[in-house]
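S.K.: return a 3D structure for these sequence lines:
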Amino acid sequence: MSGYWYIFREHAADYGPIREHDALRGDFFVDGTTFDQVVDLYEFDRRLRLIVLDGIERVEVALRMRLGYVLGETGAFAHLDPAALEPSFTGFDEHRPIESRSHWLGSEHVKWLSRVRAEEDRSREDFVAHFKARYGLPLPIWVVTELLTFGSLVTLVRGTKRLQKNSIAELFGVFDADCDGDGAALVSWIANLAYVRNICAHHGRLWNRNMVEQLGRLDGVPDLAHAAGPAPKSRIYSSLAVLAFLTAQLDPASTWRRQAFELVTVDFRKLGLPDSHLGCPKGWAAEALWSPSYVPPADPLSKEQRDTLRHFECMSTAEVGLVVDTSDVPKRRASAVRYLRSRDELIGLRVGGTYRFPSFQLDVDGGQVHPVVRRINVVLKANARPWEAAGWWITANPGIGGAMPVALVRSPDASLIAAAEIVDSTGMRTTAGAFLS
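M.R.: All right, here's what the predicted structure looks like:
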C-alpha cells in the first residue's frame, strides 16, 4: 500500500514541493491522516482500473474487427506476406526480394509470427478448431485477429502500411487536417492503451502513475487538444480523454464518458485531493468532450465521397503540374492545372483545403490529360460536378458489360470505352463514342 499512503506524508522540509502533485515527501504523515483515507484512495484506484479496462475492451473489440477488415481486403493471409506490410516491420524490399529475405528472418514480423503460431497452437476456441478441421493452417487474418493479445494486436497495426493505418483510423473517426484517417495518431493512442491495460491487468497503481508510453498527436483533434499538454500526458487524464473520444465514436449513446466523469468529479473529489494528481488540466470538466450532450465529430467527407476516394490513387496539384506543364515556375504549373479543371477536362476532388486528382486521368508519357478521359470529363461537367464525374468512372456500366470505365482507359483496346453509357447534364442518355470521334 506504500504507493497509496505516500501522498499523505509531509513534504520534505529540506526540499520543499517541486510541483503540487510531485513533491518530495518525508517520513512523517500529515497530521490527521487516517488509514481509512489510504484505503479509500486504494478503492478509488481499483474502480478507476475497472472503468478503464471497460473502455479499453470496447476499443479492443472494435480494433480486432476493423484490422481484420482492412488487412483482409489485401488478402486472407496478408499478415503472413512481408510485401503486404510496412518494410520497417518486415525488413522486406520489394525491389530486392531475394536479398531482403535475410533481413526479414531477423525482423519484428518474424518474431510476431512466432507468437501468432503459439497462439494458434494453444487455442481451444471452437471457431479455431472448426477452421483447422475444415481448412487446416494457416488461419486467415479475420480469425487471427480474434486470437491475438492486445499487445500483439497493436504490434500488427504498427506493422501495417501507412494507407492501411489511415483506413483503420478512418473507421475510428480519427482524421488529420487533410481529412485523411490519422493512422499515426491511432497507433500512438492504442500503444498507450496497451500500456495502461497492462497496468490494470496486473492491479498496478494507476491514479497518479507516471506514463512511460505517452500519447501523441492529440492537438490535431479539437476535442482532445486540451489533453495535449505535458501534465495530462504524463498521467492518466489524457488516456481517459482518448477513451472518452473513441467510445463516443464507436457508440454515441455509450455511458462510459459519464461514468468516468463522475468517478473523477464525485468519487475522487471526496478524497480531498486535487485532480491535478490525475493530470487533469484546469477547466477540463467544462470541455465539450465531457458534456452529456456531446456528439463526436463526423467524417468530414460523406460516405459516398470516402468510397469514391478509396477507388483512386490520387495526385496533388503540384504533381499534376509537373506532368501537364514543362515550366520551371511552380505558379505557372499550378495555373495550368486550374485551367484544365476550369474547362471540365480534369477531375479535381476538393478534400479539405486542397484538390486531389485521380491519377488515371493522366498520360504521363505524353505530358497531358488522356484524350479519351478529357473528352468524357467535359461531357460529365467535371468542374461543376467533380464527385459525380469521378463516380461515373468507377460505376459498373451496362454499355460495356458491367465493367468500370476506369478499367478501360489503359487497356490494350481503350476504344471499347466508346460503348459506355453516359447520361449528360440534360438527362439525355447516349454513349461515350458520340464524343470521342
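S.K.: for the rest of this, base every contact and every neighbour count on C-alpha atoms.
M.R.: Will do.
S.K.: surely His277 touches Asn208?
M.R.: Yes. Using Cα atoms under 8 Å, His277 makes contact with Asn208 at a distance of 5.6 Å.
S.K.: quick check, Gly32 in a strand?
M.R.: No. Gly32 sits outside any strand when classified using DSSP: H, G, I helix; E, B strand; the rest coil, being coil.
S.K.: count of neighbours near it?
M.R.: 8 (other Cα atoms under 10 Å).
S.K.: distance of it relative to Glu10?
M.R.: Separation of Gly32 from Glu10 (Cα to Cα, to the nearest Å) stands at 11 Å.
S.K.: also Phe261?
M.R.: According to Cα to Cα, Phe261 and Glu10 sit 29 Å apart.
S.K.: repeat for Lys233
M.R.: Note on Lys233: its distance to Glu10, by Cα to Cα, is 26 Å.
S.K.: compare the two (neighbour count), which wins?
M.R.: With neighbours defined as other Cα under 10 Å, Lys233 and Glu10 compare such that Lys233 has more, 23 against 17.
S.K.: mind checking how far that one is from Leu218?
M.R.: Separation of Lys233 from Leu218 (Cα to Cα): 10 Å.
S.K.: list residues touching both of those two?
M.R.: Taking Cα atoms under 8 Å, 6 or more residues apart in numbering as the criterion, Lys233 and Leu218 both touch Ala227.
S.K.: which helix or strand contains the closest residue to Ala227 other than its chain neighbours?
M.R.: Among residues not flanking Ala227 along the chain, Ser238 sits closest, at 5.2 Å (Cα to Cα, 6 or more residues apart in numbering). In the assignment (DSSP states H and E), Ser238 maps to helix 237-250.
S.K.: are we agreed that Arg350 is in a helix?
M.R.: No. Counting by three-state DSSP, Arg350 is located in no helix; its state is strand.
S.K.: shouldn't it be in contact with Arg341?
M.R.: No. Counting by Cα under 8 Å, Arg350 stays clear of Arg341, with 11.6 Å between them.
S.K.: out of those two, which sits in the more crowded spot?
M.R.: A direct count of neighbours by other Cα under 10 Å for Arg350 and Arg341 places Arg341 higher, at 21 against 12.
S.K.: list the buried residues of the helix or strand containing the more buried one.
M.R.: Counting by DSSP H and E, the element that carries Arg341 is helix 330-342. For helix 330-342, a neighbour-count test (16 or more other Cα atoms under 10 Å) marks 333-334, 336-338, 340-342 as buried.
S.K.: coming back round to it: so which bits of the helix holding Ser238 are buried?
M.R.: Neighbour-count burial for helix 237-250, with 16+ other Cα under 10 Å as criterion, is recorded at 237-250.
S.K.: between those residues, which sits nearest Pro358?
M.R.: Among these, Gln249 lies closest to Pro358 (Cα to Cα), at 29.8 Å.
S.K.: against Asp307, how distant is the closest one?
M.R.: Here Gln249 is placed at a distance of 19 Å from Asp307 (Cα to Cα).
S.K.: next: Leu278.
M.R.: Distance, Leu278 to Asp307, by Cα to Cα: 41 Å.
S.K.: next, the second sequence, to be compared with the first:
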Amino acid sequence: MVNQKPHNIEEQIRLLRDKGMNFSDDEERKAKECFSRISYFRLKYYWRDLLDADTDGDFIEGTTFSDVIRRYDFDHQLRLILFDAIEIIEVALRSKVINHMSQAAGNGLWYLDSSLFENSDYHEDFVYDLKYEFGRSTEPFAKEYIDSHPNWDEESFDGDNPDAWRIIEVATFGTLSKMCKNLKSQLPQRSAIANDFGLYSAKDLTGWLEAISLMRNIVAHHSRLWNRTFGKKVTNPRGLRGKWLNSPLTENQKNRPYGFIVAMLYLCNAVCPGNKIKNKILDLISANQNIPYQRLGFIGNWKDDPIWR
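M.R.: Next up is the predicted model:
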C-alpha cells in the first residue's frame, strides 16, 4: 500500500476545483481560512454525498464550497444543542439513581451490594470503574474525601467508600448507563427510574441510555453527525406517557441522528418540562432551509409529529 502525499492548502483547493466544485473569489478566500483551522479530511465527509455517482468522483454540477460550509456550520450548531440535551439527561439520571436506590437501601453504599445486580462480574467492573473515576476526579469534594479517608482504596471493595451521592456525581455517562442496565429487573427502583423519564419499560430506558452514551462521546469529541449511521439503534418504546411520534421510527431512522434526537428530546421533556431543546432545533432548521435534512433521518412530515408540536 502506498500512502498519499500531503497537499498544501492551495493544492487542496485545486483538487476540489478539478473535481468540479465552484469557488467564487470570496469563497476561495474563505476556503483558505477554513482549511487553516479545519482539516481537508474532516471536511470531506460533508461533501461526499455531493459527488456525482455517474462520474468518476466529480461533484454534482453547481456544487459550491459554501454548500459544504453551511453543512459543517449546521452540524456544529446541532451538536451544541444536543450537548445541552445530554446535560439535562445526565444530571437527571444521576439524581434519579441516587435518590431511588439510596432511599430504598437506607444507605449510600448500595452500589457495593452485588445482590442488586444481574451480573456479578459486570457489577465488579462497574464498582472499579466508579472508584477509578472518583480517584481521578479533579472535583474538590472527591479530593477532600480521599485526603481525609486514609483507608480509601481504589482497587478494593474494602476500606472507606464514599456514599453514592458523592461518588456517582463524578461517574461518566457510560458507567452510569451500564450500571442501570445491570440492575436486577425485578427491582421496583429500576422501574421507578424509567417512569421518571416517562417510560413504562426500564429496558427501553437502558437501551436509549446506551445509544445516548454513544451520541455523547461523538458530541463531546466534536465528531460529525452529518450523514452519519450509528453502530447502535434507538428502539421504538413499548409504552410512554408523553408526546412521541405519529408513526414508529423506521429502520433507517433508528440508527440515524433523528432517532437519537427524538429519544433525547422525549427524555428531556419528561424530566425538565419547559426546556428549550425543541425550539432550538426548530429554530436552527428554520434558519437553514437549504440543508437536506433527510441525510440526518428527518424524513416525511416529521414536523407534524406530536413531539415537535
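S.K.: send over the TM-score of the superposed chains.
M.R.: The pair, once superposed, lands on a TM-score of 0.76 when counted by TM-score structural alignment, normalised by the length of the second structure; 252 aligned residues with a Cα RMSD of 1.9 Å.
S.K.: so what corresponds to the residue nearest to Ala227 of the first structure in the second structure?
M.R.: Using TM-score structural alignment as the criterion, Ser238 of the first structure maps onto Gly259 of the second structure.
S.K.: just give me the neighbour total for Asp126 of the first structure.
M.R.: Neighbours around Asp126 of the first structure, by other Cα under 10 Å: 9.
S.K.: actually Leu78 of the second structure, not the one I typed
M.R.: When counting by other Cα under 10 Å, one arrives at 18 neighbours for Leu78 of the second structure.
S.K.: what's the neighbour count on Gly26 of the first structure?
M.R.: Per other Cα under 10 Å, the neighbour tally for Gly26 of the first structure reads 16.
S.K.: can you tell me the centre-most residue of the second structure?
M.R.: Met215 (2.2 Å; Cα atoms, centre = their mean).
S.K.: following the top helix by length along the second structure, which helix or strand comes up?
M.R.: Taking DSSP state H as the assignment, the helix of the second structure that covers the most residues is helix 65-105. Counting by DSSP H and E, the next helix or strand C-terminal to helix 65-105 of the second structure is helix 120-136.
S.K.: any buried residues in the helix or strand that that following helix is followed by, and which?
M.R.: Counting by DSSP H and E, the next helix or strand C-terminal to helix 120-136 of the second structure is helix 140-148. Judged by neighbour count using 16+ other Cα under 10 Å, the buried positions of helix 140-148 of the second structure are 142, 145-146.
S.K.: quick one: helix 140-148 of the second structure to the first structure mean distance?
M.R.: Comparison of helix 140-148 of the second structure with the first structure after fitting gives an average deviation of 3.7 Å (mean Cα distance after the TM-score superposition for the first structure).
S.K.: what does that helix contact?
M.R.: Helix 140-148 of the second structure is touched from outside by 134-135, 137, 152, 162, 166-167, with contacts defined as Cα under 8 Å, 6+ apart.
S.K.: select from these the one having the most neighbours.
M.R.: Neighbours here mean other Cα under 10 Å. Within the contacts of helix 140-148 of the second structure, the largest count is held by Phe134, at 25 neighbours.
S.K.: counterpart of it in the first structure?
M.R.: In the first structure, Phe134 of the second structure lines up with Glu120, judged by TM-score structural alignment.
S.K.: pull the contacting residues for that match.
M.R.: Taking Cα under 8 Å, 6+ apart, one finds 128, 139, 144, 147 in contact with Glu120 of the first structure.
S.K.: let's verify Tyr212 of the first structure: helix, strand, or coil?
M.R.: Quick fix: residue 212 of the first structure is Val, not Tyr. Applying three-state DSSP: Val212 of the first structure is coil.
S.K.: setting aside sequence neighbours, what's the nearest residue to it?
M.R.: In space, Val212 of the first structure is closest to Ser234, 7.7 Å off (Cα to Cα, 6+ apart).
S.K.: distance check, the one you found against Ser291 of the first structure.
M.R.: For Ser234 of the first structure, the distance to Ser291 of the first structure (Cα to Cα) stands at 24 Å.
S.K.: ok, Leu139 of the first structure next?
M.R.: Leu139 of the first structure is 43 Å from Ser291 of the first structure, by Cα to Cα.
S.K.: got it, and Val52 of the first structure?
M.R.: Going from Val52 of the first structure to Ser291 of the first structure by Cα to Cα gives 19 Å.
S.K.: okay, these two: which has more neighbours?
M.R.: For Val52 of the first structure and Ser291, the more surrounded residue by other Cα under 10 Å is Val52, and the numbers stand at 22 against 13.
S.K.: please say which position in the second structure that one maps to.
M.R.: Per TM-score structural alignment, Val52 of the first structure is aligned with Leu82.
S.K.: residues contacting that match?
M.R.: Applying Cα under 8 Å, 6+ apart, the residues near Leu82 of the second structure are 219, 261, 277.
S.K.: go again with 6 Å.
M.R.: Neighbouring residues of Leu82 of the second structure by Cα atoms under 6 Å, 6 or more residues apart in numbering: there are none.
S.K.: what does Ala228 of the first structure give?
M.R.: Here Ala228 of the first structure is in contact with 218-219 (Cα under 6 Å, 6+ apart).
S.K.: alignment lookup: it to the second structure.
M.R.: Under the alignment (TM-score structural alignment), Ala228 of the first structure pairs with Leu249 in the second structure.
S.K.: hang on, its match in a helix?
M.R.: No. Leu249 of the second structure is assigned coil when assessed by three-state DSSP, not a helix.
S.K.: quick check: closest non-adjacent residue to Leu267 of the second structure.
M.R.: Phe197 is the one closest to Leu267 of the second structure (Cα to Cα, 6+ apart), at 5.5 Å.
S.K.: was I right to think the one you found contacts Ala270?
M.R.: Yes. Using Cα atoms under 6 Å, Phe197 of the second structure is in contact with Ala270, at 5.2 Å.
S.K.: mean per-residue distance, stretch 52-61 of the first structure versus the second structure.
M.R.: Per the superposition on the second structure, stretch 52-61 of the first structure and its aligned residues are separated by 0.6 Å on average (mean Cα distance after the TM-score superposition for the first structure).
S.K.: what comes up buried for that stretch?
M.R.: 52-53, 55-56, 58-60.
S.K.: state the distance from the match of Ser238 of the first structure to Phe298 of the second structure.
M.R.: Distance of Gly259 of the second structure to Phe298 of the second structure, given as Cα to Cα: 9 Å.
S.K.: same check, this time on Gly274 of the second structure
M.R.: To Phe298 of the second structure, Gly274 of the second structure is 23 Å away according to Cα to Cα.
S.K.: just Ile13 of the second structure next, same as before
M.R.: Ile13 of the second structure is 31 Å from Phe298 of the second structure, by Cα to Cα.
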